[in-house]
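predicted model follows, preceded by the sequence.
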Amino acid sequence: MFALLTDIRYGQTRALVAAICCAAVCGIVFGLSMPLISLRLEYMTGSGLVVGLNGAAAALSTLVMAPVMPRIMRLAKPRYLLSLGLACAAALFLLFPVFVSVEAWFVLRFIVGCLMTLVFVISESWINQVVSPHRRALMLGIYGTALAGGFGVGGLLFAALDPMADTAFWLGALIFLAGILPVTLLKGPQAVPPDEEGSSIKAILKAAGSAPAAILAGLAFGALETLAFSLLPVYGDRIGLEHALIGALMVAAALGGLSFQIPLGWIADKTNRRATLFWIAAFTTLSPLAMGLSSGNLALLLMLVFLQAGMASGMYSVGLSLLGERFSGGAIAPANAAFIFAYGLGSFAGPPIAGGAMDMMGPWGLLVTLAAISGSYVLIVGLRSLTRQAD
């Protein structure tokens, strides 16, 4: 057992475990803090608009931070940056109960979001650089499952704690600090930063243009995931479900995200990652429409929500693995920054588009938006594949 912590032969495994632990830690704090901050703001202001804008601040931080991440990765060793980011996030989390004002919480949430973007870009680049090519999608599926599982654990912690007490903020800070331990203690290969040329905005744009199937998968998943957790409860309410049944919809979506990423990663590794993304998108184009037709059958609706969320989750891990297939070494960092930026853009733009569609079309507005997002991906990737075959 001690050899696992010291033997050079297991260095790659230790690096992978450290990176995956970063995802789990961030997932736990996200699952704890998102409902905590939203509920406290609701009590403070009574304004749904304020709560929504505060959530948008977190998405905006991704759009601001991702383009500069390759350059930041050149400033210090990636393990040090990860530890510093988690430590600063812990310190900022302790400031929420100190500065109890709407303005302060906007600033704090934005900065914490920037630090989490740092953690995600470095840890995902790290995995893609050190993992064996034949199991890349599988390991990224494990990474995504750890993130989703952490989100669930955070939700359970929120349910167990008093939202009006400050204990949850202290616990969140401790969880961030706990994430530093595997990063510093599990010795192994470092993440490789990009070179000077690869740290520019131009390199990020070039990477995005070189791997559109992967980058667009990040964009689509950002929108699909955010819509599932933000507007699916509204959909349930508008089709007349009781509160407990709306909760069942959310549980089904969460369980789907936990259950599918590892199997889909395994399939992508054994077959073709680009084709796997195409068929995932094809399924998530049709499943929302089936949800609308089955809204009168609760059991079928829950199954379709489970399948929709589960299949959609594969777009993130398989999309990342396609990046690792296309790029290597330090070149992965700008590509991953482009992927995270696309994810943030989808998260930022998806809810207002779907919300407007629901205002015009009723509950079907959400389902049509979900289908349109995945359908657009199917068309773009399908047409590119046909073009490549013609060439």
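Good, I have the coordinates.

all contacts plus neighbour counts: C-alpha atoms, from now on.
OK.

ranges for the helices of the stretch 151-300 of the chain?
Under the criterion DSSP state H, counting those that start in this stretch, the stretch 151-300 of the chain contains helices at 167-178, 180-185, 201-210, 212-230, 232-238, 243-270, 273-293, 298-326.

one more structure, for comparison:
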Amino acid sequence: MTEAASERAIPALIGAVAAYSVALGAVYAALAIALKEGGHTSSAIAVSAAMTPLGLLTSAAILSRASRGSIFNWLFAGIVGTAVTMLLHSIFTFYPAWLVLRFLLGFTANILFLFGESALMMVLGDRNRGKILGAYNGLVTLGYATGPFLVAALSGVGPMGAVAICSMIVLCAVIPVTWAKTELSFPLPAREKTTGFLPLFAVAPALFIASSATAIFDNGFLALFPAYGIDSGLSSQHALFLLGVALVGATVLQWPIGALCDRIGAERVLRLAAATTVATMLALPLGIRLPALAPVLLFLAGGGAFGAYSAVLVLVSQRFDGHSLIRAKALLSMMWGIGSFIGVPVIGASMDFIDLHAFGPAVVWPFIVAITLLLVRNRGTFPRPERQPMEERHAHQK
């Protein structure tokens, strides 16, 4: 792929996924509100929310084996499938239907994330790889954080009206993808003989555990930090302010973290980002009520947690090629789904049955595991394969 073509494909992919993430973040918030207003219990709301990562897990397992054909066709199918699934939420407004639809939402949404991120990794050159993937991760994070504000802005149409509007926003992601259709019509890499996900995980457990760690932070921390802050003596407004600070860190620090990956190496950045998250979260019980310290801790914690995932994306894009890249990205999605599925229950149970301040250790224990594996194994990543230029890979596939 020429540099000019890459310049068209890269912003198209980033723009599509960014629009997608705003709508998804809004839908998650709108569905939670709709269920609460409908009189459902917290347990019922949690079960409903768990169906989305379950769909993501299933999607990752199936798509890594079934993937063939044009990247563009998969991206188009993922966008349209997600938009239709969202719209069906606003039509079939009863709980059992939502369980099925939220499963399908996770399944279809992962099509764009799996193939969109894989395509982005394929078209990137080695120059500024970290900066671009870091900026991409920051924009996706910003999109999810913006979603609830979109629901608030659409309060006049109600939660289901907001979901219907979000389906139209997702459909708009077709525009940048179609704009770069020529550049995104290359075929998926030919499927190689595979041995399953477990051997793949065994080669580099630190990478995949780090993906789950970020997911646990994303879901568990964001869901339960307000309760932790209030129980620690903060007002609800102060707790939400600090949550916002963590989201700001998770967003604005990704570009410099990506640039640091280009400068000193992504594996070193992964260790540094994970260690920063662990240190700040373990210091939280001491700093939570100190007005000058708490925002700094949470800003760094958010940046470190999502910065670890930025580093993981860079490492995967550097060390995988062909179908192995698709499978590695699918395994990252599976581990993200596992982290999303278990994050809130594990953290909540730790706070209820151990101690309120078990919140910090419960959020960061996977980061501790990932750091330990990286230190013990020296290089907890995959051996880097020989990479072919994009033109040679496409010629070989044709």
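Structure's in. What do you need? From a predicted model like this one, the values you see are computed outputs, not experimental measurements.

returning to what we had before: between the helices of the stretch 151-300 of structure 1, which gets nearest to Asp7 of structure 1?
The closest of the helices of the stretch 151-300 of structure 1 to Asp7 of structure 1 is helix 180-185. By Cα to Cα, the value is 13.2 Å.

residues touching the alignment partner in structure 2 of Pro288 of structure 1, list them.
By TM-score structural alignment, Pro288 of structure 1 lines up with Met281 in structure 2. Taking Cα atoms under 8 Å, 6 or more residues apart in numbering, we find Met281 of structure 2 in contact with 297-298, 301, 360-361, 363-364.

do you know how far the equivalent of Phe341 of structure 1 over in structure 2 is from Gly233 of structure 2?
Following TM-score structural alignment, the counterpart assigned to Phe341 of structure 1 within structure 2 is Met334. From Met334 of structure 2 over to Gly233 of structure 2 the distance is 37 Å, taken as Cα to Cα, to the nearest Å.

neighbour count winner among the two?
Met334 (26 against 12; other Cα atoms under 10 Å).

doesn't Ser64 make contact with the more buried one?
No: when contacts are counted by Cα atoms under 8 Å, Met334 of structure 2 is not listed as touching Ser64 (10.7 Å).

shared neighbours of those two, anything?
Counting by Cα under 8 Å, 6+ apart, nothing touches both Met334 of structure 2 and Ser64.

post-alignment, the helix or strand containing Ala24 of structure 1 versus structure 2, mean distance?
For Ala24 of structure 1, the element it lies in under DSSP states H and E is helix 11-45. Its matched residues in structure 2 lie on average 1.2 Å from helix 11-45 of structure 1 after superposition (mean Cα distance after the TM-score superposition for structure 1).

in structure 2, point out the residues matching that helix.
The aligned range for helix 11-45 of structure 1 is 5-39, by TM-score structural alignment.

same check on stretch 78-85 of structure 1?
With TM-score structural alignment applied, stretch 78-85 of structure 1 matches the range 71-78 in structure 2.

what residues are up against Phe221 of structure 1?
Shown in contact with Phe221 of structure 1 (Cα under 8 Å, 6+ apart): 312-313, 315-316, 343, 346.

tabulate those residues (CSV), appending distance to Leu186 of structure 1.
Putting those into CSV (distance: Cα to Cα, whole Å) gives the following:
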residue, distance to Leu186 of structure 1
Ala312, 32
Ser313, 28
Met315, 29
Tyr316, 26
Tyr343, 29
Gly346, 34
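
rewinding a little: quick one: closest of the helices of the stretch 151-300 of structure 1 to Ala354 of structure 1.
helix 212-230 (7.6 Å).

structure 1: which residue goes with Pro176 of structure 2?
Taking TM-score structural alignment, the alignment pairs Pro176 of structure 2 with Pro182 from structure 1.

before we move on, what about Leu374 of structure 2?
Using TM-score structural alignment, the equivalent of Leu374 of structure 2 in structure 1 is Val381.

and for Met122 of structure 2?
Match for Met122 of structure 2 (TM-score structural alignment): Gln129.

give the aligned range of stretch 355-368 of structure 1 in structure 2.
By TM-score structural alignment, stretch 355-368 of structure 1 lines up with residues 348-361 in structure 2.

and the matching stretch, how far apart are its ends?
Length of stretch 348-361 of structure 2, first residue to last, Cα to Cα: 12 Å.

in it, what's buried?
348, 350-351, 356-361 (16 or more other Cα atoms under 10 Å).

who's in contact with it?
Stretch 348-361 of structure 2 is contacted by residues 224, 228, 231, 278, 281-282, 284-285, 347, 362 when judged by Cα under 8 Å, 6+ apart.

show the buried residues in these.
Neighbour counting over these (16+ other Cα under 10 Å) leaves 224, 228, 278, 281-282, 284-285, 347, 362 as the buried ones.

mind checking which of the buried residues of stretch 348-361 of structure 2 land in helices?
348, 350-351, 359-361 (DSSP state H).

which stretches of the stretch 1-150 of structure 1 form helices?
Assigned helices in the stretch 1-150 of structure 1, in chain order: 2-6, 11-45, 48-65, 69-72, 78-93, 102-130, 136-160 (criterion: DSSP H, counting those that start in this stretch).
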